[in-house]
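**Q** Prediction below, plus the sequence it came from.
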Amino acid sequence: MPQGSSHHVVVIVDDNSNPFELGCATEIFGLRRPELGRDLYDFTLCAAQPTTRMRDGFFTLGAVAGLEAAEAADTLIVPNRPDVEVPRPAAVLDAVRRAHRRGARLVGFCSGAFTMAEAGVLDGRRATAHWQWADAFRARYPAVRLEPDVLFVDDGDILTAAGSAAALDLGLHVVRRDHGAEVANSVSRRLVFPGHRDGGQRQFLERPVPDLRDESLGPVLAWALARLDTPLTVSDLAAEAAVSPATLHRRFRAQLGTTPLAWLTGERVALACRLIERGESRLDLVARRSGLGTAANLRAVLRRATGLSPTSYRRRFGPPTA
């Protein structure tokens, strides 16, 4: 697990790679973090050729490490590009296979799932890809358990994001998984980007801009966030928004791609994580302040959300013990 800058993230840049996803990886994993007092990752760009032509010839990338740098990756971000029908170079696929065999974590943004599938590391595994390529992906790689219409999929040592903007969601998810919610929130604030959108949210919204101004969820979300320590229900949120629970559910689906209950639970889990990271060891108090009720419910919900018990979460992300 990354501590300080001991975890090495390597990005393979391939011919016609997308600059946006490369920028996302650099922004999240490559920048120095003076506000945190430490760097989160070591970061390297590498390529199979001395110069790499980026998407549509926007620019040419040079002066990066050779492909051998991938051998030192703890996390390897595989290349993505819009021409999913064009095979990846054999050297790139070999680098992905070798990284997977030695236990490195593989990350694919947008069409990166095609790179992993072509390398043969996705058979029998869960993954996602951009919705416009879902049918083509299924036809070409039927052994992969494709999950369409989600932002990203975390399958342990293989993680995939559906589209360009979802690269930011997945990148922040990785930071949260490695360094905890507090650090991920700090990174998201620097990005001026939502700190947590669950991977199961939809890739695109049926109504991204509300038809009527008073249908915005902003006021009710702010109202709920200020009251997470109270026993809020979906009915309470609906009453505050002056709509029926069914209407509120439709608006959450249309504007956030999730349900009111799932959003509320996610925000409570995030608050519980921050309290634990700040040193609060009394689980009953964490449960009350985050609105999760009891220590038993906190344990169950936190394990479901993070895969860790509160004790394990504190050991990994909490302040050092005296």
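**A** Received, thanks.
**Q** CA atoms for contacts and neighbours, from now on please.
**A** OK.
**Q** Just say helix, strand or coil for Asp284.
**A** Under DSSP: H, G, I helix; E, B strand; the rest coil, the three-state class of Asp284 is helix.
**Q** Return the residues in contact with the closest residue to it other than its chain neighbours.
**A** Using Cα to Cα, 6 or more residues apart in numbering and skipping residues adjacent in sequence, the residue nearest Asp284 is Ala295, 4.8 Å away. Applying Cα atoms under 8 Å, 6 or more residues apart in numbering to Ala295 gives the contacts 283-284, 286-287.
**Q** Do a quick rundown of the helices in this structure.
**A** With DSSP state H, the ranges of helices along the chain come out as 19-25, 90-101, 112-119, 134-140, 166-179, 181-191, 218-225, 234-241, 245-255, 260-277, 283-290, 295-306, 310-317.
**Q** So which of those is the most surrounded?
**A** helix 112-119 (a mean of 24; mean count of other Cα atoms under 10 Å).
**Q** Name the surrounding residues that touch it.
**A** Against helix 112-119 from outside (Cα under 8 Å, 6+ apart): 78-81, 84, 87-88, 93-94, 96-97, 108, 122-123, 127-129, 137, 141, 144, 160.
**Q** redo that, cut-off 6 Å
**A** With Cα atoms under 6 Å, 6 or more residues apart in numbering as the test, helix 112-119 has contacts from 78-80, 93.
**Q** Likewise for stretch 240-258?
**A** Taking Cα under 6 Å, 6+ apart as the rule, stretch 240-258 contacts 201-202, 205-208, 220, 235, 238, 259.
**Q** returning to that earlier point: name the nearest of the contacts of Ala295 relative to Arg274.
**A** Val286 (9.5 Å; Cα to Cα).
**Q** related to what we said a few turns ago, buried ones among the contacts of stretch 240-258?
**A** Buried subset of these (neighbour count, 16 or more other Cα atoms under 10 Å): 201-202, 220, 238, 259.
**Q** Of these, just say which sits nearest to Asn18.
**A** Arg202 (22.2 Å).
**Q** Please name the spatially closest residue to the closest one (chain neighbours excluded).
**A** Nearest one to Arg202, counting by Cα to Cα, 6+ apart, is Val150 at 4.6 Å.
**Q** Would you agree that neighbour is in contact with Phe204?
**A** No: the pair Val150 / Phe204 is not scored as a contact, 8.7 Å apart, by Cα atoms under 6 Å.
**Q** let's bring in a second model and compare:
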Amino acid sequence: MPQDSSHMDPTADPHRVVVIVDENSNPFELGCATEVFGLRRPEIGRDLYDFRLCSPEPSTLMRDGFFTLTGVAGLEAADSADTLIVPNRPDVDVPRRPAVLDAVRRAHERGTRLVGFCSGAFTLAEAGVLDGRRATAHWQWADSFRARFPAVHLEEDVLFVDDGDILTAAGSAAALDLGLHIVRRDHGAEIANSVSRRLVFAAHRDGGQRQFIERPVPDIPDESLAPLLAWAQERLDAPLTVSGLAARASVSTATLHRRFQAQLGTTPLAWLTRERVALACRLIERGESRFEMVARRSGLGTAANLRALLRRETGLAPSAYRRRFGPGAG
């Protein structure tokens, strides 16, 4: 059975994240993994993860020969991972070396959580661990992936897919989205927000958002949603509506919908609901035990609505979320 990493005892040894780096791997996704899982967190007061790099060879030439990576552990380090991030690279038609695929298979068999960024989904599929499973990959390789791996349920045009013990991201910035999603899943919304602030990156983009978001040339000097979003985030406990948000922005509801789709890849109501659920999570983590109060202060209205939406967004009931991420958890 996969390990339950959604609740980590802060007094225990940190969860070990290992990244396999192979020939022609992409430096950007390696940097994303390092930023999210590898940095020390003095602002939190403890290290969230034990982070290691490993490679099949002592010297690994990165993508397009940009640089050579040396001084990392051998591939055997993958056998001690709690979470294993598999290698990706732009030449998806070149098979991975058997030693890497064997390491992925061994990890999967012992219940290690597997993560593929961008073309890392090809590595997972080559290892045979994605058959019958949900996954995503960069939109430009969707047709190739589907043709080569018909047994995988490829979800096109989403940022990332969380299929329990196997998670995949579409690529590039989506690697950061998935990384923060994993931190949120492991340590709760408050710590994930702290990590995102240090990254100066959006705290939560839902995995189901579109990979490619149109950004048409504006027909007015400034149609950014940022002022409206900031205004709404300060008033989540108020009876905000889509028509009210449109009025605040001095546009029609149809125009507001178009701008949300173009700039965020989602709808105003879906964004508002996710922001309220995120606030509810933070309130529970900070010690608010009265769920009716959490529901009112987050704008979710009732404890019943809180239960339904929290379970939908996190997979946990409020009481279970409090046990895992509330004060004194662990």
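**A** Structure's in. What do you need? The structure presented is a predicted model; accordingly, all values stated were derived computationally and were not measured.
**Q** quick revisit: aligned partner of the residue nearest to Asp284 of structure 1 in structure 2?
**A** In structure 2, the residue matched to Ala295 of structure 1 (TM-score structural alignment) is Ala303.
**Q** For Gly116 of structure 2, see how far away that match is.
**A** 37 Å (Cα to Cα, to the nearest Å).
**Q** Check Thr83 of structure 2 too.
**A** Thr83 of structure 2 is 11 Å from Gly116 of structure 2, by Cα to Cα.
**Q** Please identify which of these two sits among more neighbours.
**A** For Thr83 of structure 2 versus Gly116, neighbours defined as other Cα atoms under 10 Å are more numerous around Gly116 (30 against 25).
**Q** dump the residue contacts of the counterpart of that one in structure 1.
**A** Taking TM-score structural alignment, the alignment pairs Gly116 of structure 2 with Gly108 from structure 1. Residues in contact with Gly108 of structure 1 (Cα under 6 Å, 6+ apart) are 77-78, 160.
**Q** among those, who's most crowded?
**A** The most neighbours of any of the contacts of Gly108 of structure 1, using other Cα under 10 Å, belong to Thr160, which has 29 neighbours.
**Q** what do we get in structure 2 for that one?
**A** By TM-score structural alignment, Thr160 of structure 1 lines up with Thr168.
**Q** Also Thr75 of structure 1?
**A** By TM-score structural alignment, Thr75 of structure 1 lines up with Thr83.
**Q** for Gln3 of structure 1, same thing?
**A** Checking TM-score structural alignment: Gln3 of structure 1 goes with Asp9.
**Q** gap between the residue nearest to that match when sequence neighbours are not counted and Gly188 of structure 2?
**A** Excluding its sequence neighbours, the residue lying closest to Asp9 of structure 2 (Cα to Cα, 6+ apart) is Gly330, at 4.7 Å. Shown here: Gly330 of structure 2 relative to Gly188 of structure 2, a distance of 13 Å by Cα to Cα.
**Q** next one: Arg235 of structure 2
**A** 22 Å.
**Q** ok, the two, which is more surrounded?
**A** Higher neighbour count among Arg235 of structure 2 and Gly188: Gly188, with 25 against 15, using other Cα under 10 Å.
**Q** Which residue of structure 1 sits opposite that one in the alignment?
**A** With TM-score structural alignment as the criterion, Gly188 of structure 2 pairs with Gly180.
**Q** Quick check: chain neighbours aside, which residue is closest to its match?
**A** Nearest non-adjacent residue to Gly180 of structure 1, counting by Cα to Cα, 6+ apart: Phe317, 5.6 Å away.
**Q** quick one: what's aligned to the one you found in structure 2?
**A** Counting by TM-score structural alignment, Phe317 of structure 1 lines up with Phe325 in structure 2.
**Q** dump the residue contacts of Ala129 of structure 1.
**A** Ala129 of structure 1 neighbours (Cα under 6 Å, 6+ apart): 110-111, 162.
**Q** Same list, the residues you listed, but as CSV with neighbour count and distance to Gly57 of structure 1 please.
**A** Compiled in CSV, those are given as follows (neighbours: other Cα atoms under 10 Å; distance: Cα to Cα, whole Å):
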residue, neighbour count, distance to Gly57 of structure 1
Cys110, 27, 19
Ser111, 27, 18
Ala162, 33, 24
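**Q** In strands, which of those residues appear?
**A** Among the contacts of Ala129 of structure 1, no member is found in strands (DSSP state E).
**Q** which one among those residues gets closest to Pro19 of structure 1?
**A** Cys110 (12.0 Å).
**Q** From Arg202 of structure 1, how far out is the closest residue in space to that closest one that isn't next to it in sequence?
**A** Distance criterion Cα to Cα, 6+ apart; nearest residue to Cys110 of structure 1, sequence neighbours excluded, is Gly163 at 4.1 Å. Relative to Arg202 of structure 1, Gly163 of structure 1 is positioned 11 Å away (criterion: Cα to Cα).
**Q** Repeat that for Leu256 of structure 1.
**A** Distance from Leu256 of structure 1 to Arg202 of structure 1, by Cα to Cα: 8 Å.
**Q** Tell me which residue of structure 1 lines up with Gln263 of structure 2.
**A** So, by TM-score structural alignment, Gln263 of structure 2 is matched to Gln255.
**Q** Now do the same for Arg282 of structure 1: its match in structure 2.
**A** Using TM-score structural alignment, Arg282 of structure 1 sits opposite Arg290 in structure 2.
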